[in-house]
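Undergrad: Sequence first, predicted coordinates after that:
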Amino acid sequence: MTESLSYDSYDSYDVTGSGPVLLLVPGGAGHPMGLGPLTERLAQRFTVVTYDPLGLAHGRLGLPVPDQRPADWSEGAHRALEAVLPPDEQAYVFGTSSGGIAVLDLLARHPRRLAHVVAHEPPCVTVLPDGRERREELIGQLDGPGRPPAEGADATPMGVFLAHVLRPFSAHLPSLTAPEHRLTLAVGADSRGQLLYNTGELLADRFGSRLMEFPGGHIGTLDHPVEFADVLAETLLSSARTSS
């Protein structure tokens, strides 16, 4: 059974499956489009809570959106967990791209409720030694030709991402207490040598966390959903066995 809930005009989430709670935070502007096959596979083993931080899949697409901060998403994700998670239990968490930045912030702010976090290619590139230049490079690659006109920027998930998420999120500097053994930095096997792979390596080293390759590249959740889901599930469940 799938349940869809909303707190207010922004925080929305869907719940499906059964088993331990797994919170998913999508990338881009947080719209979970294309994650159906991944979610369906994970729902065979987890109660999957798919967070939609701006409510874009719940009726708000096309409405005005303010500039976003990782803290906006992480606090909303925490509210979702508090609504779903039994009082004495902890949740698994997965975030990809901008969602990966949000789950790093969630781990920093609310570690007590989290069993293990997987952050997949979070684009917080300012952690690199030449981070300022790499951030400008990233923005230039994504925010180039084809960007929607300013007056229609909130009409599509990509428009919302470019107008309100990309710049503030890519400037974020994660703050965690090292070593953080409840964190896995996930990088795409097809991303080796690329900017976000290097960012993941640096973050894993800085936080004393595990670095693990996942199927595909930056959008491995969409290109290889079944394989990606199986690797994610084993990563999370093995972390529970290791800590027990």
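TA: Happy to help now that I have it. Numbering: from 1, shown residues only.
Undergrad: alpha carbons only for contacts and neighbour counts from here, please
TA: Noted.
Undergrad: what's residue 56 in contact with, if anything?
TA: 30-31, 157 (C-alpha atoms under 8 Å, 6 or more residues apart in numbering).
Undergrad: Look up how far residue 111 lies from it.
TA: Going from residue 56 to residue 111 by C-alpha to C-alpha, to the nearest Å gives 27 Å.
Undergrad: Now do the SS call for residue 185.
TA: Per DSSP: H, G, I helix; E, B strand; the rest coil, the local secondary structure of residue 185 is strand.
Undergrad: can you pull the contacts of it?
TA: Per C-alpha under 8 Å, 6+ apart, neighbours of residue 185: 118-121, 200-201, 203-204, 209-212.
Undergrad: change it to 7 Å
TA: Contacts for residue 185 were tallied using C-alpha atoms under 7 Å, 6 or more residues apart in numbering; they are 118-120, 200, 204, 210-212.
Undergrad: Just among the residues you listed, which is most surrounded?
TA: residue 120 (33 neighbours; other C-alpha atoms under 10 Å).
Undergrad: so how far is residue 213 from it?
TA: 9 Å.
Undergrad: any shared contact partners between those two?
TA: In contact with both residue 120 and residue 213: 186-187, using C-alpha under 7 Å, 6+ apart.
Undergrad: here's the one I want to compare it with:
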Amino acid sequence: METRTLSLPDAEIVHDVHGPLPPADGREVLLVIGQPMTADGFSDLIAELPDRTVVAYDPRGLGRSTRSDGSALNDPSLQAEDLHVLITDLGAPVQMFASSGGAVAALALLAAHPEDVSRVVAHEPPVMGVLPDAELAERANDAVGRAYQERGWGAGLAAFLAMSMWQGEFTEEFLARALPDPAQFGLPDQDDGTREDPLLSGTSAPVTSYQPDLEALRSVGDRLVLAVGEQTGEAITARTTRALAEALGTEPLVFPGDHGGFAVGDPSHPGDPAAFATRLREVLAARG
């Protein structure tokens, strides 16, 4: 593995290259992206793909990547432009696996630079605006931010977990519930005073509020594959994926596990990276 830094006018994009560039077997680079998750979140999946040249990156301002643009917002459209430069440097086109907020950045990239990728597997993009209960979902998300600002990291993450695990549409009854006890999730209830978590602080608001360009995404055909975890059920990221697929006139493909099924994860709720990698290989090879 080689760690490289791509210098942009207002950012330094750190990325890890696993395997030779260009790939020795002539296949395209596989670029794996998340947000706010950084490159290290893909280590289990990459270990199951030893025959591929895989590149994982830290989005600007997250992990090892820096930014000097005066903003802390994680904007999918801006991340898409960073990815465009990175992919050009790697040797376009690439194949891509994109998770969560990274999947939203992948949607923005496909709309702006479809020539950059031959196939994107967008795994559970949390684009709330496509939901029939979008307004209630936004209010639930806002409550997470308030819990974090008012009570600290443990309370904020507990509220996020309760929201992200909720099955089905959000209701006024859900919004009226008391905030969960952080101890219920094994989280601290004391406030350490920090407010810099990218998941909870509001800096990722442009991700969940991103409006996909449906016309542009329809035009890319089978370059875009929407993917949903078989164990995610009716949680919000599965519902956003299915709603987006319906808007595009497609069906999401089912992958093993839940939202984090590509990582070993918590022993009480493990993923299966080997099974996930097998499914990913099938889908990446099936274009056309």
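TA: Received, thanks. Since we're looking at a predicted model, the values are computed, not measured.
Undergrad: quick one: which of the contacts of residue 185 of the first structure sit in strands?
TA: Among the contacts of residue 185 of the first structure, the residues falling in strands (DSSP state E) are 118-120, 210-212.
Undergrad: Helices of the stretch 1-150 of the second structure, residue ranges please.
TA: 43-47, 76-90, 101-112, 134-151 (DSSP state H, counting those that start in this stretch).
Undergrad: out of those helices, which comes closest to residue 274 of the second structure?
TA: Proximity to residue 274 of the second structure (C-alpha to C-alpha) singles out helix 43-47 among the helices of the stretch 1-150 of the second structure, at 7.3 Å.
Undergrad: Can you list the buried residues in the closest one?
TA: For helix 43-47 of the second structure, a neighbour-count test (16 or more other C-alpha atoms under 10 Å) marks 44-46 as buried.
Undergrad: before we move on, back to that, so which of the contacts of residue 56 of the first structure is the closest to residue 235 of the first structure?
TA: Of the contacts of residue 56 of the first structure, the one sitting nearest to residue 235 of the first structure (C-alpha to C-alpha) turns out to be residue 30, at 22.9 Å.
Undergrad: and the gap between that closest one and residue 95 of the first structure?
TA: Going from residue 30 of the first structure to residue 95 of the first structure by C-alpha to C-alpha gives 10 Å.
Undergrad: the more surrounded of the two?
TA: Per other C-alpha under 10 Å, whichever of residue 30 of the first structure and residue 95 has more neighbours is residue 30, with 28 against 25.
Undergrad: With distance to residue 22 of the first structure as added columns, please give the contacts of residue 56 of the first structure in JSON lines.
TA: Shown next, in JSON lines, are the contacts of residue 56 of the first structure (distance: C-alpha to C-alpha, whole Å):
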{"residue": "30", "distance to residue 22 of the first structure": "16"}
{"residue": "31", "distance to residue 22 of the first structure": "17"}
{"residue": "157", "distance to residue 22 of the first structure": "24"}
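Undergrad: now the biggest helix by length in the first structure, how far from the centre of its chain.
TA: Assignment by DSSP state H gives helix 225-243 as the longest helix of the first structure. Distance, stretch centre to chain centre, for helix 225-243 of the first structure: 16 Å (C-alpha atoms, centre = their mean, to the nearest Å).
Undergrad: elements contacting it?
TA: helix 36-42 (3 or more C-alpha pairs under 7 Å, 6 or more residues apart in numbering; DSSP states H and E).
Undergrad: just how off-centre is the helix it packs on within its chain?
TA: The answer for helix 36-42 of the first structure is 15 Å, by C-alpha atoms, centre = their mean.
Undergrad: got it, and stretch 119-129 of the second structure?
TA: Counting by C-alpha atoms, centre = their mean, stretch 119-129 of the second structure comes out at 7 Å from the chain centroid.
Undergrad: List the buried residues for it?
TA: Applying 16+ other C-alpha under 10 Å to stretch 119-129 of the second structure flags 119-129 as buried.
Undergrad: Please consider this matter closed, and thank you.
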